[in-house]
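Colleague: what shape does this take:
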Amino acid sequence: MASLPAPAPWSTPLPAADPPRGMAIFQLPTGTYETRAAFAVQGGSFREKRNFAATAVLLMHPQGDFLIDAGFGEHVAEHVKLLPRVVRAPHQAGSTARQQLQRAGYDLERLRGVILTHSHWDHAGGLDSLPVPIWINAAERKYAATDAAGKVFRVVSSDHGIHEYTFDDHAYLGFPKSLDVFGDGSMVIALAGGHTTGSVVVFVTLPSSERYAFIGDITWQLDGIQRRLERPWLLRKLADSDAAQVRQGILRVASLNELMHVIPAHDVHAYDGIPLLPADMSQ
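Modeller: Okay, the predicted model is just below:
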């Protein structure tokens, strides 16, 4: 096991952001699936089992709300059957994102869409019960339409509107292209690539000045960032479209680790500081 070389810490001022009062984020855990640490990160033990999160994040903003990823769907068992047998794993499904939102009295008309960090099944499955537009870039849309790993996405997205967003050429925290969704710096989508061709990092800045980086599957677990560890060799071959680009993403995020909350999509404990939905959001 060899860590990637330590990058220089980010030393220039963080990008300006003016998040509005009332902006907030909440986690919506929809279930987990089980894998061995040896398959999660280089040097992991085969004896250690890890629960991988399938969690959506609700971002509330006066200009409209978004989900970052959708988690498991109502038909998660059928979605698992669509996967190659080699990647199927025991899973435990909880309430879907839609069920949690409805139980909290959230008005679904507020949702402008679901921004996918990428189109794999454990990020997109919850679209099967969320009648909102899918925000996706052209590279990821093409990947999802043609790659074998996009089979679940193709099923759950068939009756959805697609908002195909485009990046500008402004670099953001080391990533070469980005999109400032609201124009106030509070949520910026940055092109990462590597895991899938159009995979992204979603950067969020709250009114409290807390910053988050939702990094999708650049790494599956926090120790991949903290210790700069890639996926095991076989998993890089099976799971990533460009391992060198993923390696670059790990180093970019590692340089930011002391400046913001880094959230790998499948690390259960990375979400610990993000609140659950309030009991009643109807007021």
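
Colleague: CA atoms for contacts and neighbours, from now on please.
Modeller: OK.

Colleague: could I get the full set of strands for the stretch 101-250 of the chain?
Modeller: 111-115, 134-137, 162-165, 178-180, 187-191, 200-205, 211-216 (DSSP state E, counting those that start in this stretch).

Colleague: of all those, which lies closest to Lys49?
Modeller: strand 211-216 (20.6 Å; Cα to Cα).

Colleague: before we move on, the earlier item: how about the strands of the stretch 101-250 of the chain in JSON lines, adding distance to Gly126 and mean neighbour count?
Modeller: Shown next, in JSON lines, are the strands of the stretch 101-250 of the chain (distance: least, Cα to Cα, whole Å; neighbours: other Cα atoms under 10 Å):
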{"stretch": "strand 111-115", "distance to Gly126": "10", "mean neighbour count": "22"}
{"stretch": "strand 134-137", "distance to Gly126": "11", "mean neighbour count": "23"}
{"stretch": "strand 162-165", "distance to Gly126": "15", "mean neighbour count": "15"}
{"stretch": "strand 178-180", "distance to Gly126": "24", "mean neighbour count": "20"}
{"stretch": "strand 187-191", "distance to Gly126": "21", "mean neighbour count": "24"}
{"stretch": "strand 200-205", "distance to Gly126": "18", "mean neighbour count": "25"}
{"stretch": "strand 211-216", "distance to Gly126": "16", "mean neighbour count": "22"}
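
Colleague: residues contacting whatever helix or strand Phe26 lives in, please?
Modeller: Using DSSP states H and E, Phe26 falls within strand 24-36. Where contact means Cα atoms under 8 Å, 6 or more residues apart in numbering, the residues beyond strand 24-36 that reach it are 44-61, 71-72, 89-97, 100, 206, 271, 274-277.

Colleague: let's see this one next to it:
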Amino acid sequence: MALGVVDHCLLIETRAGLVLVDTGFGLGCVRDPGTMVGPSRFVIGAELAEHETAVRQIQGLGYDPADVRHIVLTHLDFDHAGGLSDFPEATVHIHGPEFRAATARRTFSERTRYRAQQWAHGPRWMVNEIDGGEEWFGFRAVRDLPGVPPEILVVPLHGHTRGHVGVAVDTGRGWLLHAGDSFGVGSEIDPAQPHTPLLWRLYELAAVAGMPYRDNRRRLLELNRAHGADITIFSAHDGEAFTRLSSSTVRPARWRGGESGA
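Modeller: Model (predicted):
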């Protein structure tokens, strides 16, 4: 557990196989944290446990990890992409600005937050761009993710990183929006009384671009006010939302929430 938060990954069962949204920390992070995570693990207070990794939780649900055909990442921070090597055959979908920022690592912040060791195995990258994107509830979105069902799309929410995105899923009974690190806890987008606790105000300092970060949080608040009955919005590190959603199953698009290594 890191600062009392979770790494909320999302497993989606589709007709074409399993789709995983984010990986959290992986087996390599647990077994060799010095190499795979680095000193940042001390900053966030991460306590890594093998049974909490996405691959072990997927096995615990009775699935074969080899059936994870696609991984859609909100971004490449070390606590979101640390399990990539546990799914070496999966196609990894990443937003273009994020891929370029993580591979160039131009700033001190980017050299700290991105751990190239986590993708040293050479994933099957599939880079998506916003060009030609469509509208999704007033947000620009990318629907054309090769091999991924059209019910799953990415919604650029830049700010926390240069190419951070949310991942939206049409369950057939409403939408889920995994908003990644676009905000910290649900109170920040509460339709009636939005409030950002002090801890999460400090967390904003990790944003590459503070103004876009705050603007996207405001837009997500407005989205929740206008369409909260149709869209369930949650962030990656909100423990309360994880508890509420992790045991849920929605049909016809079946999904599971899971915690990984935080």
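
Colleague: look at the equivalent of Arg111 of the second structure over in the first structure and say how many residues are nearby.
Modeller: Under the alignment (TM-score structural alignment), Arg111 of the second structure pairs with Ala148 of the first structure. Applying other Cα atoms under 10 Å, we find 13 residues neighbouring Ala148 of the first structure.

Colleague: is it correct that Leu18 of the second structure is in contact with Leu11?
Modeller: Yes - with contact defined as Cα atoms under 8 Å, Leu18 of the second structure and Leu11 form a contacting pair (6.8 Å).

Colleague: those two: which has the busier surroundings?
Modeller: Of the pair Leu18 of the second structure and Leu11, Leu18 is the one with more neighbours under other Cα under 10 Å, namely 24 against 20.

Colleague: now the more buried one: how far from Gln57 of the second structure?
Modeller: Leu18 of the second structure sits 13 Å away from Gln57 of the second structure, going by Cα to Cα, to the nearest Å.

Colleague: just Asp64 of the second structure next, same as before
Modeller: From Asp64 of the second structure across to Gln57 of the second structure, the span is 10 Å (Cα to Cα).

Colleague: what about these two, which has more around it?
Modeller: Gln57 (17 against 13).

Colleague: what's the counterpart of that one in the first structure?
Modeller: Using TM-score structural alignment, the partner of Gln57 of the second structure in the first structure is Gln100.

Colleague: also Thr232 of the second structure?
Modeller: That one, Thr232 of the second structure, aligns with His261 by TM-score structural alignment.

Colleague: how many neighbours does Leu202 of the second structure have?
Modeller: For Leu202 of the second structure, the count of nearby residues is 10 (other Cα under 10 Å).

Colleague: equivalent analysis for Gly210 of the second structure, please.
Modeller: Neighbours around Gly210 of the second structure, by other Cα under 10 Å: 15.

Colleague: please name the residues that touch Leu61 of the second structure.
Modeller: No contacts exist for Leu61 of the second structure under Cα under 8 Å, 6+ apart.

Colleague: and it, how far from Val55 of the second structure?
Modeller: Counting by Cα to Cα, the gap from Leu61 of the second structure to Val55 of the second structure is 10 Å.

Colleague: tell me the residue in the first structure aligned with Arg218 of the second structure.
Modeller: Match for Arg218 of the second structure (TM-score structural alignment): Leu251.

Colleague: quick one: buried residues of the helix or strand encompassing its match?
Modeller: According to DSSP H and E, Leu251 of the first structure maps onto helix 243-254. For helix 243-254 of the first structure, a neighbour-count test (16 or more other Cα atoms under 10 Å) marks Ala243, Gln245, Val246, Arg247, Gln248, Gly249, Ile250, Leu251, Arg252, Val253, Ala254 as buried.

Colleague: now it: how far from the chain's centre is it?
Modeller: 15 Å (Cα atoms, centre = their mean, to the nearest Å).

Colleague: that one vs the second structure, mean deviation?
Modeller: Mean deviation of helix 243-254 of the first structure relative to the second structure after superposition (mean Cα distance after the TM-score superposition for the first structure): 1.2 Å.
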